[in-house]
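[1] sequence below, structure please.
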Amino acid sequence: MSGHEELPHNRNNQATGGIWRVPERGAVLKVCTPGDGGATGWATSDEPRHWNHWRREVLAYQSGLAESAFADGGVTAPRLRDLETRADGSVALWLEDVAGLAGTGWTVAQLGDFARRLGAGQARWAADGLPPHAWLSRRWLRQYVRYIGAKDVPEQLDWDHPVAAAAWPEELRGGLRRLWEKREYLFAAAEAAPRTLCHLDVWPMNLIAAADGRSVLLDWAFVGDGAVGEDAANLIVDSVSDGLIDAGLLPGIHEAVLEGYLAGLREAGSRVPEGEVRRAVAASGAAKYAWLAPMMLARLAAGVPVGSASYDAGGGAEEVLRRRRGMCELLVRWADAA
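    Have a look, this model is predicted:
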């Protein structure tokens, strides 16, 4: 689009026709589409509870849920400026172009503060149940891993591939294999955890510390039922998974986000026991990324890049595996604790 600045987004997802900054309107344009192009694993659905229902984000903005869902904690969404249904059936969302610091530039302390706000915002839904919207996602975690992660993992994996062996010690490779093999248990444990309303895509690319003091959360396409702590788990892991934030900061991020989230729940009067939250973080985080190591091994065997095509900071295969070592060690610990 002439005069528009295209913004980074997941080009594989058929629900997203594109995202642009439009200076002359002082807005960001996001096109939500029923599906055309992209990867088959990211196919959309008209089924309201499907993990990738293409109209969910439109409905989240139309209903006001995106802006209000976690407002109790000071977390909100960009303001909806306008909405247009287009001739091809897609929907154009004209959103506030939020001025502020993107999450990829946040400090560990800022990530922890956001987690506290998120915990406070999600406490109400843990106590009162989800809002009565039929289009909220259900069992999102299991569906996501099935369609995005597990579908490309072959039955036979070389856990001793030379590149993997050079980057990951034998004990870690064994733990990652154990994690993959117990994924069904982890799904069940995450689904049995106390529930709340979750965003389900909380990571630095979707965060802005607005100049006016708001914590702004982007991309509401997956919002729905999830475990208490599921969003916190994702923020911990996905802060470093693609090299957007220094992977060496992971221990500090883990502590700051987990303790911040727990503090936010307490401040908002949540009665969910802390131990249950910690177990939910472990189960949902390990389940969400159980496929990551197997997928990297499969890509190594195929001789294709192991990092994310849309976001990864780059580097050769061994560099990516080494950068993700601390993250993988955390996933193994979570799986063993769940």
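[2] every contact and neighbour count from this point should use C-alpha atoms.
    Noted.
[3] okay, L111 and I253: tell me how far apart.
    For L111, the distance to I253 equals 7 Å [CA to CA, to the nearest Å].
[4] before we move on, what about A263?
    Distance from A263 to I253, by CA to CA: 15 Å.
[5] same deal with P154?
    P154 is 33 Å from I253, by CA to CA.
[6] pick out whichever of those two has more residues nearby.
    I253 (23 against 11; other CA atoms under 10 Å).
[7] for the more buried one, which non-adjacent residue is closest in space?
    Distances taken as CA to CA, 6 or more residues apart in numbering put V108 closest to I253, at 5.5 Å, once the chain neighbours are dropped.
[8] could you also give me the structure for this next sequence, so I can compare it with the first?
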Amino acid sequence: MRIQNKTSLPIGEKTDQLYVCLLKIFGDTRFELDEFTCEPLGNEALNFTTEGIYHLFGAVKSDNQYLPWSIVLKVIKPDSEEKNNPQHHNYWRREALLFESNLLDDLPGLIRAPIRYLVEEQQDGMVWLWMEHVKGHFAHTKEQFEFIAHQLGMFNAEYLTARAMPNEAWICRGWLKSWTTSSQMYAPRTESFLSRLQDEEVKSAWEWLQVLTVDLDYKLSSLERLPRVLAHQDLSHKNMLIEMTSDYEQLVLMDWQFLSVSGIGEDLGKMFGVNVSLDVIPVDQYEAYRDSLFSFYIKGMRELGWQGNVELARYGYCLSAALRSVWEVPQLCSLSVQLDGDPLNLALQQRVQHLKKIINMQKAMAHEAESLKEKSYSF
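    Take a look at the predicted model:
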């Protein structure tokens, strides 16, 4: 067999595993495999617990014709000690355990997960996840994000109206609390540069964050009092593929490493906030996106039969998005000090200005969450 291996993986030793995957792709069809290619997939920064993501592809010969195939191989690994805790937001084995369960089968609405072919434990302690290579496109228009928000509402509402909440011990139950704790741990250490801040707007952002987080534990516990839903919690645009079938669009959600039981609205807040941070959703249009996405999210929930208080979902949505500031305000402070020392650096100027706009958005959403809390004892 001819193998073009453009990686350091010992892929030539994995032909038996590859055949297992191909049998799941082609079913009872008789085929021959003569050659294939393995190469890295993408060049984005990887999660702490991801060693690499790879693309295997080729064609099999069947009845004198060649049938193409394509597989994604994700290699996950242990990391720091806290990520061995099943309740850590980034528990390293969660996606492998999820692949071995049936929790991603028969998702509501027009949502699906990639087809899982094989979970393979390695002698070095890593785990190889063999899965479908999904062909689709990423969201880049407001209408596409509205479609995603609608499907996300259906997914979340399924666990309030029709389906029992899964109770597996490896599903995170306090995702945002774990994430904010880790963000504060890994954010730039502000003690070394706060005294050197010169930008008054940045100083104000830091002071605002201190007020926001003075009762952080209470805010996080208020989310735990919201109606509980199953949540993806990692809906950056690269984890959401819109796939065209013969007559409709379908949403394929990738990378379920952060799967959690969360408060209603949290998943949407993460999706909205992270895509603004990535500049996929234009921060200058945040109000239009913020309200439109929430409207479509609630529409999806109503279609699944949820008739609860919309303000509960709005509170989870706003607070989840606002609490991203525990990571982004320290980033702003750090970059602002760097810019003071290199004032002609255009890339730094643009990054600082973008972060200022994001934090102003987070301030507005935090203020709305506080107003909603004052209106109701439920939070």
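[9] where does the TM-score land?
    Once superposed, chain against chain, the TM-score is 0.83 (TM-score structural alignment, normalised by the length of structure 1); 316 aligned residues with a CA RMSD of 2.8 Å.
[10] can you pull the contacts of A293 of structure 1?
    Contact analysis of A293 of structure 1 by CA atoms under 8 Å, 6 or more residues apart in numbering lists L176, C328.
[11] tell me the counterpart of it in structure 2.
    Using TM-score structural alignment as the criterion, A293 of structure 1 maps onto V329 of structure 2.
[12] how close does its match get to W306 of structure 2?
    In terms of CA to CA, V329 of structure 2 sits 36 Å off from W306 of structure 2.
[13] picking up where we left off before, where's the match of A293 of structure 1, which helix or strand?
    V329 of structure 2 belongs to helix 325-341 when assigned by DSSP states H and E.
[14] after that helix, which helix or strand is next?
    Using DSSP H and E, the next helix or strand after helix 325-341 of structure 2 towards the C-terminus is helix 346-375.
[15] packing partners of that next one?
    helix 266-277, helix 310-322, helix 325-341 (3 or more CA pairs under 8 Å, 6 or more residues apart in numbering; DSSP states H and E).
[16] one more time with 6 Å, if that's ok
    Applying 3 or more CA pairs under 6 Å, 6 or more residues apart in numbering; DSSP states H and E, one finds that helix 346-375 of structure 2 makes contact with helix 310-322.
[17] pull out the buried residues from the helix it packs on.
    Neighbour-count burial for helix 310-322 of structure 2, with 16 or more other CA atoms under 10 Å as criterion, is recorded at L312, A313, R314, Y315, G316, Y317, C318, L319, S320, A321, A322.
[18] and that helix, how far from the chain's centre?
    Taking CA atoms, centre = their mean, to the nearest Å, one finds helix 310-322 of structure 2 lying 18 Å from the centre of the chain it belongs to.
[19] structure 1: matching residues for stretch 287-306 of structure 2?
    Counting by TM-score structural alignment, stretch 287-306 of structure 2 lines up with residues 251-270 of structure 1.
[20] could you do stretch 228-235 of structure 2 as well?
    Counting by TM-score structural alignment, stretch 228-235 of structure 2 pairs with residues 195-202 of structure 1.
[21] mind listing the helices for the stretch 101-250 of structure 2?
    Here the stretch 101-250 of structure 2 has its helices, by DSSP state H, counting those that start in this stretch, at 142-161, 175-186, 200-213, 216-224.
[22] how about the strands in the stretch 51-200 of structure 2?
    Per DSSP state E, counting those that start in this stretch, the stretch 51-200 of structure 2 carries strands over the ranges 65-76, 111-112, 116-121, 127-132, 137-138.
[23] and the first one with strand 127-132, angle?
    In other words, strand 65-76 of structure 2. Angle of strand 65-76 of structure 2 versus strand 127-132, following axes from the mean of the first three to the mean of the last three CA atoms, to 10 degrees, is 150 degrees.
[24] end to end, how far does the match of stretch 228-235 of structure 2 reach?
    Per CA to CA, stretch 195-202 of structure 1 runs 17 Å from first to last residue.
[25] tell me, what residue is most central in structure 1?
    D201 (2.7 Å; CA atoms, centre = their mean).
[26] what about the counterpart of A233 of structure 1 in structure 2, how many neighbours?
    Matched to structure 2 by TM-score structural alignment, A233 of structure 1 sits across from G269. Look at G269 of structure 2: counted by other CA under 10 Å, it has 28 neighbours.
[27] residue contacts, G269 of structure 2?
    Applying CA atoms under 6 Å, 6 or more residues apart in numbering, we find G269 of structure 2 in contact with Y317, S320, A321.
[28] mind doing that once more with 8 Å?
    G269 of structure 2 neighbours (CA under 8 Å, 6+ apart): G316, Y317, C318, L319, S320, A321.
[29] ok, now how distant is it from I3 of structure 2?
    Distance, G269 of structure 2 to I3 of structure 2, by CA to CA: 44 Å.
[30] for V252 of structure 2, same thing?
    30 Å.
[31] E168 of structure 2 matches what in structure 1?
    Checking TM-score structural alignment: E168 of structure 2 goes with H133.
[32] related to what we said a few turns ago, buried residues, the helix holding V329 of structure 2. List them.
    325-340.
[33] which one, of the helices of the stretch 101-250 of structure 2, ends up nearest to Q349 of structure 2?
    Ranking those by proximity to Q349 of structure 2 (CA to CA) places helix 200-213 first, at 13.0 Å.
[34] give me the angle between that closest one and helix 346-375.
    On the basis of the same axes, to 10 degrees, helix 200-213 of structure 2 is oriented at 40 degrees to helix 346-375.
[35] follow-up on the earlier one: which of the contacts of G269 of structure 2 map to contacts in structure 1?
    Counting by both residues aligned by TM-score structural alignment, their matches' CA atoms under 8 Å, these that remain in contact in structure 1 are Y317, C318, S320, A321.
[36] the third one contacts G263, doesn't it?
    No. At 9.4 Å, S320 of structure 2 and G263 do not qualify as touching, with contact defined as CA atoms under 8 Å.
[37] can you give me the buried ones in stretch 234-253 of structure 2?
    Going by neighbour count (16+ other CA under 10 Å), the buried part of stretch 234-253 of structure 2 is D234, L235, S236, H237, M240, L241, I242, E243, Q250, L251, V252, L253.
[38] and the second one, what does it touch?
    What that stands for is L235 of structure 2. Contacts of L235 of structure 2 by CA under 8 Å, 6+ apart are L253, D267, K270, M271, V274.
[39] what's the closest of those residues to A149 of structure 2?
    M271 (8.7 Å).
[40] understood, closing this out.
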